[in-house]
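Trainee: Structure, please.
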Amino acid sequence: MSLTVESDASRVGALAVLATGSGVAVVLGAYAGLHEPAGRPLLTFGFSGMLQMKAWFTTAAAALLVVQLVTALWMWGRLPTSNPAPDWTAPLHRWSGASAFVLTLPPALHCLWALGFAADSPRVLLHSVVGCLFYGAYAAKMLGLRLRGLPGWAVPLLGGLVLTLLTLIWLTSALWFFSRSGLPLT
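Mentor: This is a model prediction of the structure:
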């Protein structure tokens, strides 16, 4: 009987994680699609324009993904080293993830408010869809970290999904911008 209870709890937890992530992604996509884009930035944080700010903030968040990946692999014993992860690895993982998430917020706000959900080109459509999916996956991962009884592979899978989606966001925005304009520092 305990196997059934654990299995039911695991299913309910997995469904809650999936529903939360899907709900966040759909709500963001619906808002971005229904909202009339303002076409102007709210804040540029000292950068010369909205695109420059978004590209550099997203690049900083993507750089923190490398820290996230290395610390996660180290904590899970997946690095080719016999040394266990030191005590500072878990806090570094948490803080680098939180910092990366915070860095994504100004660009996302500008995407939603100033530009809306766009489908002007395959790149822009992919960026719009992946942006919504990223926040859904992030919400699912954060919930998954707090739920007991999820399968052991769930949180690493969600973490990998968050990493993959933010990488796609970077590729369809910052890399695209830098490849067309060089590396403007402001």
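Trainee: Every contact and neighbour count from this point should use C-alpha atoms.
Mentor: Noted.
Trainee: and residue 48, what element?
Mentor: Using DSSP states H and E, residue 48 sits in no helix or strand.
Trainee: Output the longest helix belonging to this structure.
Mentor: helix 2-34 (DSSP state H).
Trainee: helices or strands up against it?
Mentor: Judged by 3 or more C-alpha pairs under 8 Å, 6 or more residues apart in numbering; DSSP states H and E, the packing partners of helix 2-34 are helix 122-146.
Trainee: For residue 159, what is the enclosing helix or strand?
Mentor: helix 154-170.
Trainee: right, I mislabeled it, should have said residue 71
Mentor: Residue 71 belongs to helix 50-75, assigned by DSSP H and E.
Trainee: Just list what the next helix or strand after that helix packs against, helices and strands only.
Mentor: Downstream of helix 50-75, the next assigned helix or strand under DSSP H and E is helix 89-110. In terms of contacts (3+ C-alpha pairs under 8 Å, 6+ apart), helix 89-110 is packed against helix 50-75.
Trainee: One more sequence to fold, the one below, so I can look at both together:
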Amino acid sequence: MLPDPFADPPAAPRASVVVPLLVGAAVAVALGVYGRTHTPTGIAVNVAGFSGPQTVKVWLGTGAAFFAVVQLLSALAMWGRLGRVPASWAGGAHRWSGRIAFLLAVPVAVHCLYALGFADHDLRTLAHSVFGCFFVGAFTTKMLALPRRGLAGWVLPVVGGVVFTVLMLVWLTSSVWYFTTFGFQR
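Mentor: Presented below is the predicted three-dimensional model:
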């Protein structure tokens, strides 16, 4: 079992998370500015077998959300928070589910920013745009914080929790909205 993530950190550099936080914030703001100021192209990511680019985004986003849930469960198992569930599978599952979720989310994010831009047609699209930019910034923060030594034990669980939560908000304001509005299409 790994050490308690909420234990007091070593006296080592507590501020080492500041740089990843600042870079993540800069990425989120830069994506928002880019999405708002460039002219959307309307050019979309499309995959054979789907009725259109929107359904591709919806299903890729749903796949990313599914693997994010696997990330959450594997993280809980790694930290011994699932009771007597053996954690031997958790490290590999955590790494691979994260990689797959990222690979599924990238084409969706590229399409949203490049083809559609930062939208504010209504509250849902505004929230989706804000959450999407915040997700990429939070993900950047997590990836930059992972290799850092001397972080407080709570940092990675909190940053990972933020990444998970924001991805679920992105998914709720896109895929879930689509499924409840148009049904389960392919």
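Trainee: and the longest helix of the first structure with helix 154-170, angle?
Mentor: The directions of helix 2-34 of the first structure and helix 154-170 differ by 20 degrees, with axes from the mean of the first three to the mean of the last three C-alpha atoms, to 10 degrees as the criterion.
Trainee: Tell me how many other residues crowd the closest residue to residue 168 of the second structure other than its chain neighbours.
Mentor: Among residues not flanking residue 168 of the second structure along the chain, residue 65 sits closest, at 6.5 Å (C-alpha to C-alpha, 6 or more residues apart in numbering). By the other C-alpha atoms under 10 Å criterion, the neighbourhood of residue 65 of the second structure contains 24 residues.
Trainee: counterpart of stretch 31-38 of the first structure in the second structure, which residues?
Mentor: The aligned range for stretch 31-38 of the first structure in the second structure is 34-41, by TM-score structural alignment.
Trainee: returning to that earlier point: just checking, next helix/strand downstream of the helix holding residue 159 of the first structure?
Mentor: That would be, after helix 154-170 of the first structure and using DSSP H and E, helix 176-181.
Trainee: What does residue 62 of the first structure correspond to in the second structure?
Mentor: Checking TM-score structural alignment: residue 62 of the first structure goes with residue 65.
Trainee: ugh, wrong one, residue 10 of the first structure
Mentor: In the second structure, residue 10 of the first structure lands on residue 14 (TM-score structural alignment).
Trainee: my guess is that match contacts residue 154, does it?
Mentor: No - using C-alpha atoms under 8 Å, residue 14 of the second structure makes no contact with residue 154, being 11.2 Å away.
Trainee: Excluding chain neighbours, give the residue nearest to the match of residue 10 of the first structure in space.
Mentor: residue 151 (5.9 Å).
Trainee: which residues touch residue 89 of the first structure?
Mentor: When contacts are counted by C-alpha atoms under 8 Å, 6 or more residues apart in numbering, residue 89 of the first structure touches 71, 74-75.
Trainee: and the gap between it and residue 166 of the first structure?
Mentor: 22 Å (C-alpha to C-alpha, to the nearest Å).
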